[in-house]
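In: sequence-free structure coming up:
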């Protein structure tokens, strides 16, 4: 599909040129429009990339939507990889869960820079109270592709856990998404 799309218009980029510049197809379909235009892609080409990505995200999210998140962990990780792994800036996402760990809401609360996203525990807990959430899973991506938690990630998680616990909201996990991999604070013994 990528090859067909990129070779369909005269003067447009070739798939091989894009993949020589970007490390993966995930990086290509999440690249900024201005980056893609330098390869000769048209607005139509870029819109098609966005559509493909949106379809993939919606399909992955559908697998998560109607089942408890904790008993559907692999589908949840697949969705998070699809939605976040190749973003060029960090984003902080929160999954708000009910008492049975069903998804109430999935929200990107913050967007940051290439290596930092501010997180405000007060705002996370405030939103959880508004949604009547009983539990949370927080997620952020590392644009570098390496999901290893930083010291700041660990401290932020401790602060989030303390704020949530004070209001009887369970923080089930903090997941860092990398390129095709992830780090779970719970699995690492950090939560």
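Out: Alright, I've got the coordinates. Bear in mind that the values here come from a model prediction, so they are computed numbers and not experimental data. Numbers count the residues shown, from 1 in each chain.

In: going forward, measure contacts and count neighbours with C-alpha atoms only.
Out: Noted.

In: Quick one: list the elements packing against the longest helix along the chain.
Out: The longest helix of the chain (DSSP state H) is helix 43-65. If you count contacts as 3 or more CA pairs under 8 Å, 6 or more residues apart in numbering; DSSP states H and E, helix 43-65 packs onto helix 25-30, helix 73-84.

In: please redo it, this time with the cut-off set to 10 Å
Out: Applying 3 or more CA pairs under 10 Å, 6 or more residues apart in numbering; DSSP states H and E, we find helix 43-65 packed against helix 2-7, helix 25-30, helix 33-37, helix 73-84, strand 103-111.

In: what's that helix in contact with?
Out: 2, 5-6, 8-9, 12, 26, 28-34, 36-37, 41-42, 69-84, 102-106 (CA atoms under 10 Å, 6 or more residues apart in numbering).

In: Included below, for side-by-side comparison, is a second structure:
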């Protein structure tokens, strides 16, 4: 029998073995590129996707970075069609929704680690700055989460008046500011500190408390409250 004829059987056997290992051991039983393979199986039904999974990990730096990569960059990788890229973005959206569900309508104080995990999942690998606001009620329950502005690689325009206006519209008693640094370094900049102080001043005039300002990097975050900046 020729090599060409045996390849489909080999690929099918590999898929079944990998699925079985994942079924028995879960995410701890597979490597990042293998988890990516499991996703690619759905989008590319009859092909060995291991090389593609490894290429994607090498190109973007890791499993989360692959999911967070823009479609236009994903499709630059040989073997990634528009449909494959869309499949990856669907998985990313599902992961963000799952993280969000763990914090929405829950007291922030008792779900702080989940809150940080959600912020990292939704922002850590963005290529441009996003500025979002988490709105809390009198019991510190998260009632809304909104991206207020989208900026450039190193700057996001933020307008304190609009922040406070939106908090009043939602009936929020407190807010948490969150933005990312695409550079990966979450150290607050001078502009970050000045902008935060302006928002705190505008919010306090209307009895709205700013609990914290979180800056999300690639693998870590900075908290204005922990740093003594609030």
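Out: Done, it's in. It should be emphasised that the depicted structure is a prediction, and the values quoted were computed from it without experimental measurement.

In: what range in structure 1 matches the top helix by length along structure 2?
Out: The longest helix of structure 2 (DSSP H) is helix 3-25. Aligned using TM-score structural alignment, helix 3-25 of structure 2 spans no residues in structure 1.

In: quick one: buried residues of that helix?
Out: Using 16 or more other CA atoms under 10 Å as the test for burial, helix 3-25 of structure 2 gives 11, 15, 18-19, 22.

In: Mind telling me what residue 205 of structure 2 corresponds to in structure 1?
Out: Checking TM-score structural alignment: residue 205 of structure 2 goes with residue 166.

In: where's residue 155 of structure 2, which helix or strand?
Out: Per DSSP states H and E, residue 155 of structure 2 falls between elements, in no helix or strand.

In: what residue of structure 1 matches up with it?
Out: Aligned counterpart of residue 155 of structure 2 in structure 1: residue 116 (TM-score structural alignment).

In: I'd say its match and residue 142 touch.
Out: Yes. Taking contacts as CA atoms under 10 Å, residue 116 of structure 1 lies within contact range of residue 142: 8.6 Å.

In: Quick check: neighbours shared by these two?
Out: Shared contacts of residue 116 of structure 1 and residue 142, counting by CA under 10 Å, 6+ apart, come down to 89-91.

In: Filter these down to just the ones in strands.
Out: Counted as lying in strands by DSSP state E, out of these, are residue 91.

In: Which of the shared contacts of residue 116 and residue 142 of structure 1 are buried? Put it as a ChimeraX command.
Out: The buried residues among these can be selected in ChimeraX (16+ other CA under 10 Å) with this line:
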select :89,90,91
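
In: quick one: which of the shared contacts of residue 116 and residue 142 of structure 1 is nearest residue 159 of structure 1?
Out: For these, the minimum distance to residue 159 of structure 1 (CA to CA) is 18.0 Å, reached by residue 91.

In: quick one, what contacts that closest one?
Out: Taking CA under 10 Å, 6+ apart as the criterion, residue 91 of structure 1 is in contact with 84, 108-119, 139-143.

In: Look up the closest residue to it, ignoring the ones flanking it.
Out: Excluding the flanking residues, the one nearest residue 91 of structure 1 by CA to CA, 6 or more residues apart in numbering is residue 111, at 4.3 Å.

In: In three-state terms, label residue 96 of structure 1 for me.
Out: Using DSSP: H, G, I helix; E, B strand; the rest coil, the structure places residue 96 of structure 1 in strand.
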